[in-house]
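J.: no sequence for this one, just the structure:
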């Protein structure tokens, strides 16, 4: 079975959702026969490479929320991340273009290191103090940390066309499959799970896809059993965790 996951490094629910999916996959009896493929999705595709700003400033400017609400949302996301054993800095993070990171991820995929680089980028963006945006040498360091050749990674970043077509192709494919936000999971191109669902939902989806039964969740969000769509980030912003 192949599971494709569309995500963006700037998306906190992708960070949380990846951990939840991995827990769900660990409980799946046929997990050794599941191939996981990570695909690119940019939440802010029109942002210029050097256009970087604090996350809270972006939220207040782009989505019209108050600074207090933006900070409360970050605090709630930090709690969700902590519940999955993930570190999450609720203050002082930056937001910017992820295009070069996605190009590097495709480069890493060609060398069998895409999952490793994705983990490194997530940790750097959400848990560490140094920004991943607007600093090519920082990205080179992270690529090397993921086991990639630093000079080759530097050459990719120096050529804006390198792997760009693959990033755009992933985005077009996500749109064709009905994705309106991320994370977005597609099982064997038949079953779609939208958002950072609980681990047990992913396990049930894998069971149903393996057995060829009706889909648990459709690609557009909700299923016939009334299961709510998981939390996502999309063009309108990232959902704030519900209390309780």
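T.: Good, I have the coordinates. Note that the structure is a prediction, hence the values are computed from the model and not measured.

J.: rest of the way, CA atoms for contacts and neighbours
T.: OK.

J.: Just give the number of residues close to the residue nearest to residue 20 when sequence neighbours are not counted.
T.: Nearest non-adjacent residue to residue 20, counting by CA to CA, 6 or more residues apart in numbering: residue 199, 4.8 Å away. Residues lying near residue 199 (other CA atoms under 10 Å) number 19.

J.: Could you double-check that residue 199 lies in contact with residue 16?
T.: No: Residue 199 is beyond contact range of residue 16, at 10.6 Å (criterion: CA atoms under 8 Å).

J.: re the thing from before, what about the residue nearest to residue 20, distance to residue 122?
T.: Noted for residue 199: a distance of 19 Å to residue 122, by CA to CA, to the nearest Å.

J.: Put this next to the first one:
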């Protein structure tokens, strides 16, 4: 069985949703027969390449004061830490993620996609040092046990894996995905948002047993936290 996961490194609910899905998968009886493929989805394809502090970005996007934006980030941090994930609620930045997605496609060819994704999420959400500069991305690729020179060559060529990223995004659009994380199980069931572990566990069981063809069957509540073109869902205070 194949599970495809659309997400963006800039999306905190993708970081949290991955942890919840991983927990569900770890308890799944047939986990050794499940292939997980991570697909590209840019929340803001037009975001500048230069990294900018997250708190002012949140304040501007949602019409919040800086103090309210800090509180919102703090609530997301609580959700992350509840899943055992490190999360830096202040001092982070954000930038265009296209190069990260290209590098993840390269890592997939090398059999190291999951490892690189974990490294990128941790670098973006748990470390003060920016994860978006080219030199830093090469370092993170090496940390994920990829060849540094090969990773640098990918990043130096703006067309390398660019079509693969765009194809992932076109597929998500065709499936009706408007936000991430978006999980598709065997192209039979769709799960949107950072659902509870129990929902992912039920979806795995249902997909394993189901022979229902497309269209996708939505699983789980429609109010699970997710990120979309207009921003990320903020926990209620």
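T.: Yes, it's here. As the structure is a prediction and not an experimental result, all values here were calculated from the model.

J.: so is residue 36 of structure 2 in a helix, a strand, or just coil?
T.: Three-state call for residue 36 of structure 2 (DSSP: H, G, I helix; E, B strand; the rest coil): strand.

J.: Correction: the previous question concerned residue 193 of structure 1.
T.: Secondary structure, three-state DSSP: residue 193 of structure 1 is strand.

J.: Quick check: the residue mapped onto it from structure 2 vs residue 183 of structure 2, distance?
T.: Structural correspondence for residue 193 of structure 1 with respect to structure 2 (TM-score structural alignment): residue 191. Separation of residue 191 of structure 2 from residue 183 of structure 2 (CA to CA): 5 Å.

J.: Need the single longest helix in structure 1, by residues.
T.: Counting residues, the longest helix in structure 1 under DSSP state H turns out to be helix 67-83.

J.: what's the matching range in structure 2 for that one?
T.: Taking TM-score structural alignment, helix 67-83 of structure 1 hits residues 66-82 over in structure 2.

J.: buried stuff in the matching stretch?
T.: Neighbour-count burial for stretch 66-82 of structure 2, counted by 16 or more other CA atoms under 10 Å, picks out 69, 70, 71, 72, 73, 74, 75, 76, 77, 78, 79, 80.

J.: And stretch 88-104 of structure 1, by the same measure?
T.: 88-90, 93-104.

J.: which of those sit farthest apart?
T.: 90 and 103 (26.9 Å; CA to CA).

J.: Touching stretch 180-189 of structure 1 from outside, list them.
T.: 1-8, 11, 13-14, 17, 41, 43, 192-196, 206, 209, 219-220, 232-235 (CA atoms under 8 Å, 6 or more residues apart in numbering).

J.: Quick check: the gap between the residue nearest to residue 20 of structure 1 and residue 2 of structure 1.
T.: Relative to residue 2 of structure 1, and taking CA to CA, residue 199 of structure 1 is found at 18 Å.

J.: Please enumerate the helices of structure 2.
T.: Under DSSP H, structure 2 gives helices at 12-26, 54-62, 66-82, 98-109, 113-126, 134-143, 148-156, 162-174, 197-209.

J.: out of the ones you listed, nearest to residue 237 of structure 2?
T.: helix 66-82 (7.6 Å).

J.: Packing partners of that closest one?
T.: Packing partners of helix 66-82 of structure 2 (3 or more CA pairs under 8 Å, 6 or more residues apart in numbering; DSSP states H and E): helix 12-26, helix 54-62.

J.: need the contact list for the closest residue to residue 142 of structure 1 other than its chain neighbours.
T.: Nearest in space to residue 142 of structure 1, with sequence neighbours left out and distances taken as CA to CA, 6+ apart, is residue 120 at 6.5 Å. Residues near residue 120 of structure 1 by CA under 8 Å, 6+ apart: 142, 145, 146.
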